[in-house]
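J.: sequence plus the predicted model coming up.
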Amino acid sequence: MLKRIHHVAIISSDYQVSKAFYTEKLGLEIAEETFREERNSYKLDLKVGDSYQIELFSFPNPPERPNKPEARGLRHLAFEVDNIGEAVEMLNSKGIETEPVRVDELTGKAFTFFKDPDGLPLELYER
């Protein structure tokens, strides 16, 4: 029945800042941008590789979400990369702070975390 994940939706507190972060700093390509006047809201579709997308939304005065690593709900969004060292270097060169690289004890794969402008935890996971 379920074939794959179609998209991940993110609501930003500052649309222009988040749009710049995901497009200019992370390099995601814009598929479509729509302003929904009746909601005073933007919807930005961002391509993640050939199969996935992020929907970035703006809403007037969205409430804050608790941001504890082990809070109930979606824990983080992970992006696969070919080389963790190069990806970390690229993020750091653009002013994005990353945690120290760790190795997943179950898979032996390298990973690290960083945050988007609203503090949403994002992960890089080496292929």
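T.: Okay, I see it.
J.: only C-alpha atoms for contact and neighbour calcs from this point on.
T.: OK.
J.: tell me the first helix or strand C-terminal of the longest helix seen in the chain.
T.: In terms of residue count, the longest helix belonging to the chain (DSSP state H) is helix 84-93. The helix or strand immediately downstream of helix 84-93 is strand 102-103, counting by DSSP states H and E.
J.: so where do the helices sit in this protein?
T.: Going by DSSP H, the chain shows helices at 15-20, 84-93.
J.: list the buried residues of the longest helix of the chain.
T.: Residues 84, 87-88 are the ones in helix 84-93 that count as buried (16 or more other Cα atoms under 10 Å).
J.: can you redo those as JSON lines with distance to residue 42?
T.: Output for the buried residues of helix 84-93, formatted as JSON lines (distance: Cα to Cα, whole Å):
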{"residue": "84", "distance to residue 42": "32"}
{"residue": "87", "distance to residue 42": "29"}
{"residue": "88", "distance to residue 42": "30"}
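J.: out of those, who's nearest residue 37?
T.: Among these, residue 87 lies closest to residue 37 (Cα to Cα), at 37.2 Å.
J.: find the nearest non-adjacent residue to that closest one, please.
T.: Ranked by Cα to Cα, 6 or more residues apart in numbering and with sequence neighbours excluded, the top spatial neighbour of residue 87 is residue 81, at 7.1 Å.
J.: residues contacting the one you found?
T.: Contacts for residue 81 (Cα atoms under 8 Å, 6 or more residues apart in numbering) come out as 87, 124-127.
J.: put this next to the first one:
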Amino acid sequence: MLTISHIHHIAIIASHYETSKAFYCDILGFTLQEEVYREARNSWKGDLALNGQYVIELFSFPSPPARPTQPEACGLRHLAFCVEDIDAAVQHLTAKGVNCEAIRVDPLTDKRFTFFSDPDGLPLELYQA
């Protein structure tokens, strides 16, 4: 039997590596654990952590294709981050120039959430714990 203990990491390909690295680190609060340039692939790879735990592999590749549509394209629909105070989180993002949708309430859980996008339009969600 397969026994999965947890999600190890999420891989994201950025069209502009430095812009996305700044977004995830400077705005969302991830820390850069390690960064390497892979010359054979003309690609950067950064390992980003949240609260000391490795979470995101951030890649660059020359001329990656754009996401076809959002958020209903086949594949990853969105990435959700848990926050304790969604109003404070939205205020922080707005002050950094990030546009958030209006806060909604999940009819099944009664929890508050909102969506915003990373620099490449990847749909991200804030979900209040």
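T.: Perfect, thanks for sending it. Nothing here was measured: the structure is a model prediction, and the numbers come from that model.
J.: which parts of structure 1 are strands?
T.: 7-12, 29-36, 41-48, 52-58, 77-81, 102-103, 110-115, 121-126 (DSSP state E).
J.: can you tell me what part of structure 2 the second one aligns to?
T.: Under TM-score structural alignment, strand 29-36 of structure 1 corresponds to residues 31-38 of structure 2.
J.: ditto for stretch 61-81 of structure 1
T.: By TM-score structural alignment, stretch 61-81 of structure 1 lines up with residues 63-83 in structure 2.
J.: identify each buried residue in that stretch, please.
T.: For stretch 63-83 of structure 2, by 16+ other Cα under 10 Å, it's residue 78.
J.: picking that back up, dump the helices of structure 1 into CSV; add distance to residue 52 of structure 1 as well.
T.: Shown next, in CSV, are those (distance: least, Cα to Cα, whole Å):
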stretch, distance to residue 52 of structure 1
helix 15-20, 17
helix 84-93, 19
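J.: wait, which of those is closest to residue 119 of structure 1?
T.: That would be, of those and by Cα to Cα, helix 15-20, which comes in at 10.8 Å.
J.: with structure 2 overlaid, how far apart is the closest one on average?
T.: In the superposition with structure 2, the average deviation recorded for helix 15-20 of structure 1 is 0.7 Å (mean Cα distance after the TM-score superposition for structure 1).
J.: which part of structure 2 matches that helix?
T.: Going by TM-score structural alignment, helix 15-20 of structure 1 lines up with residues 17-22 of structure 2.
J.: so what touches that stretch?
T.: Against stretch 17-22 of structure 2 from outside (Cα under 8 Å, 6+ apart): 14, 44, 46, 58-60, 118-120.
J.: dump the residues you listed into JSON lines; add neighbour count as well.
T.: Converted to JSON lines, the contacts of stretch 17-22 of structure 2 look like this (neighbours: other Cα atoms under 10 Å):
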{"residue": "14", "neighbour count": "24"}
{"residue": "44", "neighbour count": "18"}
{"residue": "46", "neighbour count": "21"}
{"residue": "58", "neighbour count": "21"}
{"residue": "59", "neighbour count": "22"}
{"residue": "60", "neighbour count": "22"}
{"residue": "118", "neighbour count": "16"}
{"residue": "119", "neighbour count": "18"}
{"residue": "120", "neighbour count": "15"}
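J.: how far off centre is the match of strand 29-36 of structure 1?
T.: How far stretch 31-38 of structure 2 lies from its chain's middle: 16 Å, per Cα atoms, centre = their mean, to the nearest Å.
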